[in-house]
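K.L.:
Take a look and give me a structure for this.
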Amino acid sequence: MDIQNIVPDQSIALFVKNILVFEDSESSETILPFFADGYPGLLFHQTENGITIQPHGKKMPTFFLYGQTIKPINIHVNGHFQIIIFQLYPFVLRAFWGINPREINDSCHYLTTGPENDINKIISNILFASTIEEKIRIIANLLLDYFKHKSNKLDFLVREAIQYIIDSRGIIAIKEIAEKEKLNIRTLERRFLRETGVSAKQFAKIVQFQSSLNQLETKDFSKINDIVYANGYADQSHFIRVFKAFTGVTPNTFGKI
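P.N.:
Sure thing, here's the model as predicted:
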């Protein structure tokens, strides 16, 4: 399987964190694990037999919006496939699609219309595009259309709060963010939850987990306590508890998978 990690064009970087491309020309079964990362997204797939999300057993449409992934999931694919994921900064869900972000946590939203064009026409254009670059351009243009029509509904203060948390790898205190934004903590949390589907505290916890997961996957440590203290956990038991909550297994077990 080939995996590409593409930095989004500057024109969409305000609301797109990353673009992931998964491709495989083999006819075998592929299982792609996904864990909490703080980012909802748009997913397009071109496959022989579709994709199924486990443990929900849900067969997914060709193009859909998914919310915060909090519990671990696997995408099951049979046969050759091409999957494109636009990871979105979570402050766009309510503004762009008019949905309550909390309602699609660990779930998805089926797209029916774009801001200017019928979504089926857009899907058809993506399917018939001959290159990955062209498919990405079509999806990027769709998001730019949403931005053009809905940018006045975006809460840019929440976007700033998201960036503070990302830059600190989830270790920053929410009180410190509230002070930077000249808000009380309760107001910040209310606005953050309204726009993203999770509280600022929960988002920080997810970002902190992702930082530790990356360190574990890249084996950038000598002993487990290196990860614990590099990522701001109180102690090893705290880290193990959080890690297991997001992955279903302990760090030690995960490292052996």
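K.L.:
going forward, measure contacts and count neighbours with C-alpha atoms only.
P.N.:
Noted.
K.L.:
show me where the stretch 1-150 of the chain has helices.
P.N.:
Counting by DSSP state H, counting those that start in this stretch, one finds helices in the stretch 1-150 of the chain at the ranges 93-97, 119-128, 132-150.
K.L.:
got TSV for those, with mean neighbour count too?
P.N.:
Output for these, formatted as TSV (neighbours: other Cα atoms under 10 Å):
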stretch	mean neighbour count
helix 93-97	20
helix 119-128	15
helix 132-150	16
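K.L.:
what about those, which gets the closest to residue 225?
P.N.:
For residue 225, the closest of these is helix 93-97, at 36.8 Å, according to Cα to Cα.
K.L.:
Report all helices and strands that the closest one contacts.
P.N.:
Under the contact criterion of 3 or more Cα pairs under 8 Å, 6 or more residues apart in numbering; DSSP states H and E, helix 93-97 touches helix 132-150, helix 185-196.
K.L.:
Second chain to compare with the first, below:
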Amino acid sequence: MYIEYLPHPFLSRYVETYWSSTDFTEKEVRRRVLPDGCADIIFSLHRQPLPHIVGTMTTFLEITYLGEVRFIGIRFKPGGITAFTRVPINEFTDSQVELFSTESVFDKSFGEDIPWERSTTDIVSSVDNYLLSRLPKLYVLDERINYAVSLIKQGKGNTPIPLIAEQACLSKRQFERRFLADIGISPKAFSRIVKFRNTHRLLKSGANRSLFDLAVDCGYYDHAHLIKEFKRLSGSLPSEL
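P.N.:
Predicted coordinates:
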């Protein structure tokens, strides 16, 4: 069971959603998590609930589990976690790092004061309150990178990178460097993920059109290119998803 919870409005600039995932299986299960351009902080409640940063993913992540599993997560908006840590986000890309091993606004009370024995709603409320208490200590976000992210999303991943850099008032080299540090991946990689997720959403909507037409409408050269991107980012063919 997977459930999402909205953050406090004061945190909506940084946090996309809180989420919980619970499952129990008597046989080994394999799941794939698809890239979304975001970084998360995750508590594994079926183990010792120490928080880990799961960095921005450049491809799918496959997880295998058996028995009971329970996760609580904070999914930050692209670049949102930058306000909570001084460490360049690209140091976490495609990896998991213990939160307290990095320089951030979090202290050991994050986790120790959370009522793990209570309901998920109570746990999420406690996490939300903790993040609200950190607001005075947050680092300043680079609004130029936030603006660039919004341009990429508006263009559904098809806006040329030099044009985005120009509109964000950054040289191409500055833009690449700042984007990588704040988002965790390059502007090109982020654009590919945005394009993939937009195409995936249209596939799930059940729109009655050919794969070639969908590919062209979403900015791919042809359906062969679309299939290649889907296999690279999700490990599956479009029809399998």
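K.L.:
How alike are these chains, TM-score-wise?
P.N.:
Taking TM-score structural alignment, normalised by the length of the second structure as the basis, the two superposed chains have a TM-score of 0.85; 239 aligned residues with a Cα RMSD of 2.6 Å.
K.L.:
nearest to residue 77 of the first structure, of the helices and strands packed on helix 93-97 of the first structure?
P.N.:
Among those, if distance is taken as Cα to Cα, the winner is helix 132-150, at 19.0 Å.
K.L.:
what angle separates that closest one from helix 119-128?
P.N.:
Helix 132-150 of the first structure runs at 160 degrees relative to helix 119-128, counting by axes from the mean of the first three to the mean of the last three Cα atoms, to 10 degrees.
K.L.:
So in the second structure, which helix runs the longest?
P.N.:
helix 187-204 (DSSP state H).
K.L.:
with the first structure superposed, average distance for it?
P.N.:
Average distance, helix 187-204 of the second structure versus aligned residues of the first structure after superposition (mean Cα distance after the TM-score superposition for the first structure): 1.5 Å.
K.L.:
Outside of that helix itself, list whatever touches it.
P.N.:
Contacts with helix 187-204 of the second structure, where a contact means Cα atoms under 8 Å, 6 or more residues apart in numbering, come from 35-37, 58, 152-153, 156-158, 161, 176, 179-180, 214-215, 218-219, 229-230, 233, 238.
K.L.:
Now the aligned partner of residue 98 of the second structure in the first structure. Nearest residue, chain neighbours left out?
P.N.:
In the first structure, the residue matched to residue 98 of the second structure (TM-score structural alignment) is residue 110. Once flanking residues are discounted, residue 110 of the first structure sits nearest to residue 64: 5.2 Å by Cα to Cα, 6 or more residues apart in numbering.
K.L.:
so who does the residue nearest the centre of the second structure touch?
P.N.:
Residue closest to the mean C-alpha point of the second structure, counted by Cα atoms, centre = their mean, is residue 38 at 1.9 Å. Applying Cα under 8 Å, 6+ apart, one finds that residue 38 of the second structure lies in contact with 55-57, 75-79, 183.
K.L.:
which helices and strands sit right next to the strand of greatest length in the second structure?
P.N.:
Scanning the second structure for the longest strand, with DSSP state E as the assignment, gives strand 15-33. Of the remaining helices and strands, those touching strand 15-33 of the second structure by 3+ Cα pairs under 8 Å, 6+ apart are strand 2-5, strand 61-76.
K.L.:
which stretch among these comes nearest residue 208 of the second structure?
P.N.:
Of all these, strand 2-5 comes closest under Cα to Cα, at 28.6 Å.
K.L.:
And that closest one against the first structure, how far off on average?
P.N.:
Comparing strand 2-5 of the second structure with its match in the first structure after superposition yields a mean distance of 2.4 Å (mean Cα distance after the TM-score superposition for the first structure).
K.L.:
sorry, back to before: kindly reformat the helices and strands packed on helix 93-97 of the first structure as a markdown table containing distance to residue 50 of the first structure.
P.N.:
Shown next, in a markdown table, are those (distance: least, Cα to Cα, whole Å):
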| stretch | distance to residue 50 of the first structure |
| --- | --- |
| helix 132-150 | 18 |
| helix 185-196 | 28 |
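K.L.:
In a markdown table: the helices of the stretch 1-150 of the first structure, plus distance to residue 12 of the first structure.
P.N.:
Shown next, in a markdown table, are these (distance: least, Cα to Cα, whole Å):
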| stretch | distance to residue 12 of the first structure |
| --- | --- |
| helix 93-97 | 14 |
| helix 119-128 | 18 |
| helix 132-150 | 7 |
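K.L.:
buried sites along the longest helix of the second structure?
P.N.:
187-197, 199, 203 (16 or more other Cα atoms under 10 Å).
K.L.:
For the helix or strand immediately after it in the chain, give me every contacting residue.
P.N.:
As assigned by DSSP states H and E, the chain's next helix or strand after helix 187-204 of the second structure is helix 211-217. Outside helix 211-217 of the second structure, the residues that touch it by Cα under 8 Å, 6+ apart are 199, 221-223, 225-226.
K.L.:
go again using 7 Å as the cut-off
P.N.:
222-223, 226 (Cα atoms under 7 Å, 6 or more residues apart in numbering).
K.L.:
What about those, which are in helices?
P.N.:
Using DSSP H, those in helices are 223, 226.
K.L.:
Pick the most buried one from the helices and strands packed on strand 15-33 of the second structure.
P.N.:
strand 61-76 (a mean of 16; mean count of other Cα atoms under 10 Å).
K.L.:
so where is that strand in the first structure?
P.N.:
Aligned by TM-score structural alignment, strand 61-76 of the second structure falls on residues 73-88 of the first structure.
K.L.:
Same check on stretch 175-191 of the second structure?
P.N.:
So stretch 175-191 of the second structure sits over residues 188-204 in the first structure, by TM-score structural alignment.
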